[in-house]
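Participant: One predicted model, sequence on top.
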Amino acid sequence: MIRSLLDTDLYKFTMMQAVLHRYPAAQVRYRFRCRSPGVDLARHIDTVSDAIDALCALRFTPDELEWLRGLRFIKPDFVDFLGLFRLDRRHVRLERSDDEQGGLSLVVEGPWLHTILFEVPLLAIVSEAWSVGEHGPADEAEGLRRLQAKVDRIDAAVGYEDCRITDFGTRRRYSQAWQDRLVPRLAELLGPKFAGTSNVDIARRHGLVPQGTMAHEWLQAHQALGPRLRDSQKAAFEAWAQEYRGDLGIALTDVIGLEAFLRDFDLYFCKLFDGMRHDSGDPFEWGERMLAHLEAMRIDPRTRTLVFSDGLDVEQVMRLYARFRGRCRTSFGIGTNLTNDTGPKALQIVLKMVACNGQPVAKLSDSPGKTMVDDEGYLRYLRQVFEVAQPAADRGDAPL
């Protein structure tokens, strides 16, 4: 299922490099969650376990390391480190869930530097074990038919010449073989409208642009690593800016909710970063709030990029592009609706950081049901510190 350690999202490497340079001793824990109800994942546990063993046997090849060395933002010492790197199975605990019928308990725990690359391939393994195990190999004819319909929809519309779409679909893909078949075809069909792929292996082998900056875990970890909890977002953005010195300047906005982000993302950060990424909550409302915030900070929104990446399909992309066209730069990351759209319904699965250096960390999502935490008391404290009200739809939810 995983044939290369590059078969992951670019932002895992950009964050990993920053961890190597800034927090090499940090200890973390990630926990798996399946949001799809009534799914019997446990029946595929042996397939998942065997694939994890195979993943941990992989090493970076000289050609892969040389390609990474050619990326402008990757530093030589990080590539040298990757030349010695391996994923260690002892950091992964996979069991049948005691709390959920047919569920899987999947926990990754250990040094952040040595566990950060587990998330995406583990999710891709679970997704493929389920998809292929339940439905057989991807129906390529149907998948390509659906892909062509999406491309035709965009091509037929007037005024979408500058619309840019990126593949963000590795973690919930139908299978490795299907994503590897689909992405080059998508690039061919979309032409200049295709911005690249988050999958580093596919980008390398097919001559595409790898795309990605930071993920939720970067900001979550700073809840334990920062100077104080209230300043954790600002500490995370500051550390990122120091690491990349103006490169990879897209800030993630929904780790503690949009209101908390806007309070922290002041004029300094508005000038320092090139744009912001949306990953939960209403994207239209978010976009309007971001443009208003930039204008309040005396920043011309047309000089900044809004990246949309939450559950997008082509129709949503077109609506968002129509709303914000000419008002700012836009980019759209489509995941599951590209790489797992061949007929069967895709799983909704995540593997999120829930602890760092022995302390709980959390993501306070702007979408009901996406909040993840191990410690309900910490969640209440986090809301209090950042003055974030608990959404009515989340009240009564048990901690993860």
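Facilitator: On my side now, so go ahead.

Participant: make it CA atoms for all contacts and neighbour counts henceforth
Facilitator: Noted.

Participant: From Val350, how far out is the residue in the chain sticking out farthest from the centre?
Facilitator: Ranked by distance from the centre of the chain (Cα atoms, centre = their mean), the top residue is Val158, with 30.9 Å. Counting by Cα to Cα, to the nearest Å, the gap from Val158 to Val350 is 37 Å.

Participant: Ok, Val19 next?
Facilitator: The value you get for Val19 to Val350, if Cα to Cα is used, is 21 Å.

Participant: Asp7 now?
Facilitator: Relative to Val350, Asp7 is positioned 17 Å away (Cα to Cα).

Participant: So which of these two has more stuff around it?
Facilitator: Residue environment comparison for Asp7 versus Val350 gives the larger neighbour count to Asp7, 23 against 20, counting by other Cα atoms under 10 Å.

Participant: Would you map the helices across the stretch 301-400 of the chain?
Facilitator: For the stretch 301-400 of the chain, the helices defined by DSSP state H, counting those that start in this stretch cover 314-324, 336-339, 376-386.

Participant: again but with the stretch 151-300 of the chain, I slipped
Facilitator: Taking DSSP H, counting those that start in this stretch to define them, one finds helices in the stretch 151-300 of the chain at 176-190, 200-206, 216-225, 232-244, 258-264, 267-272, 283-296.

Participant: So which elements touch the first one?
Facilitator: What that stands for is helix 176-190. Under the contact criterion of 3 or more Cα pairs under 8 Å, 6 or more residues apart in numbering; DSSP states H and E, helix 176-190 touches helix 140-156, strand 194-197, helix 200-206, helix 336-339.

Participant: Against that first model, consider the following:
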Amino acid sequence: MIINSLLDTDLYKFSMMQVVLHQFPSAQVEYLFKCRTQGINLRPFIKEIREEIHHLCQLRFSDDELEYLRNLRFIKEDFVEFLGLFHLPERCITVSEAPEDGEINIQVKGSWLHTILFEIPVLAIVNEVYFRNTYPNMDFAEGRRRLKAKIDLVKNATDIADFKFADYGTRRRFSKEWHDEVVYTLMQHLPEQFVGTSNVWLAKKYNITPLGTMAHEYLQACQALGPRLRDSQVFALEKWAQEYRGDLGIALSDVYGLNAFLRDFDMFFCKLFDGARHDSGDPFEWGERLLQHYLNNRVDPRMKTLVFSDSLNFELALEIARRFKGRCKTSFGIGTNLTNDIGVPPLQIVMKMVGCNGQPVAKVSDEPSKTMSVDPEYLSYLRHVFDLPKG
């Protein structure tokens, strides 16, 4: 089977899940799957995907896995005790044919606390089922050649010796086997530049650092959980700070676009959070504006970290690193270009939260194709409340 450990997911699922346990244990949510790649027929794989999800829902955390989580500095004992009782509820997920030709529906609906761990393994399952059926004889030779070229590119970038990057590719990977090989190879050949992985299972396996803080769903859910919609971004950041007291201090900046983020990310948050993560829009413009925002709030940007994670390849990441060298700390999360660059077209698939407590929620990205909502009226209202341009 594809997923054999509940740790085979991204760290930010656990960091968000702990906040949900302590702050929002009764929240009810809905997630929907979407394949953004045109012309892909996933219907022939529905039975296989269902079988993999059934296996996923039988998994439990082992004592060894719980002990690993317990030893992460920001994980609290009551959360570990909860995980000791946890399993993914199969009744909360459905996989069916969609009305659109070739498309499938995957819907998750239920308690946020009990369904939050579905997203990443389900996306990994869909990817691997599709690729192992579509390209059954892949030998990875081309992938290894491309990976070596990336390693050589980083090694030759001697003008930015402090370049740091991490693997963010769990949901996008060609297969679990290839993901494992990529991480192991990077450990061996770029021990100074490769700083860790978002995948907790691989971090445990290879004794490297697991990385991640928050995802879009956390700020989206706060649209329904906060006191009023306009204050939902501030509410989300304050609740995060209450939970982690200065730890895990990278704020996500693009749930409402950069303009709205900077309006809310005032001097208090500039000083409190370690930095911010870029996930849509022009990375150079984003970085320049954020550095100026720090200066405007009397914060030295050289003490802050800008994390870039939007559709990166190594050429772009190195270019960004050169632009901001000496002006701030930079780090890069690279996904598809690491775990699904083996000579075949990768899939663009997502699974996003679309509802919380019976209310629609949405993400309004600086990249229009990343905006996601199932309710046009709510999306229009959200744009009005946050003074965003019409889509």
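Facilitator: Thanks, I have the structure now. Just so we're clear, the structure is a prediction, and the values are computed from it rather than from any experiment.

Participant: Just give the TM-score of the two.
Facilitator: Here the superposed chains carry a TM-score of 0.99, computed using TM-score structural alignment, normalised by the length of the second structure; 390 aligned residues with a Cα RMSD of 0.8 Å.

Participant: Which of the helices and strands packed on helix 176-190 of the first structure sits closest to Ala25 of the first structure?
Facilitator: When these are ranked by distance to Ala25 of the first structure, counting by Cα to Cα, first place goes to helix 200-206 at 25.9 Å.

Participant: burial of Val385 of the second structure, as a residue count?
Facilitator: Per other Cα under 10 Å, the neighbour tally for Val385 of the second structure reads 12.

Participant: how near is it to Ser232 of the second structure?
Facilitator: In this view, Val385 of the second structure and Ser232 of the second structure are 11 Å apart by Cα to Cα.

Participant: same thing with Pro345 of the second structure?
Facilitator: From Pro345 of the second structure across to Ser232 of the second structure, the span is 38 Å (Cα to Cα).

Participant: Same question for Ala221 of the second structure.
Facilitator: Between Ala221 of the second structure and Ser232 of the second structure the distance, using Cα to Cα, works out to 9 Å.

Participant: which one of the two has more residues nearby?
Facilitator: Per other Cα under 10 Å, whichever of Ala221 of the second structure and Ser232 has more neighbours is Ala221, with 26 against 20.

Participant: Would you enumerate the residues in contact with the closest residue to the more buried one other than its chain neighbours?
Facilitator: Distance criterion Cα to Cα, 6 or more residues apart in numbering; nearest residue to Ala221 of the second structure, sequence neighbours excluded, is Cys356 at 5.8 Å. Counting by Cα atoms under 8 Å, 6 or more residues apart in numbering, Cys356 of the second structure makes contact with Ala27, Gln28, Val29, Glu30, Ala221, Ala224, Leu225.

Participant: if we go to 10 Å?
Facilitator: By Cα atoms under 10 Å, 6 or more residues apart in numbering, the contact list for Cys356 of the second structure reads 27-31, 109-112, 217, 220-225.

Participant: Phe237 of the first structure now?
Facilitator: With contacts defined as Cα under 10 Å, 6+ apart, Phe237 of the first structure is in contact with 214, 218-219, 222, 243, 249-252, 264-265, 269, 272-273.

Participant: for Phe265 of the second structure, same thing?
Facilitator: The neighbourhood of Phe265 of the second structure, defined by Cα under 10 Å, 6+ apart, consists of Gln233, Val234, Leu237, Ala251, Ser253, Leu258, Asn259, Lys271, Phe273, His293, Tyr294, Asn297.

Participant: Ok, Ala346 of the first structure next?
Facilitator: Contact analysis of Ala346 of the first structure by Cα under 10 Å, 6+ apart lists Ser36, Ser127, Glu128, Trp130, Ser131, Arg172, Arg173, Tyr174, Thr336, Asn337, Thr339, Asn340.

Participant: Quick one, which of the residues you listed are buried?
Facilitator: Among the contacts of Ala346 of the first structure, those classed as buried by neighbour count (16 or more other Cα atoms under 10 Å) are Ser127, Glu128, Trp130, Ser131, Arg172, Arg173, Tyr174, Thr336, Asn337, Thr339, Asn340.

Participant: so the fourth one sits right up against Trp178, yeah?
Facilitator: No. Counting by Cα atoms under 10 Å, Ser131 of the first structure does not reach Trp178; the two are 11.4 Å apart.
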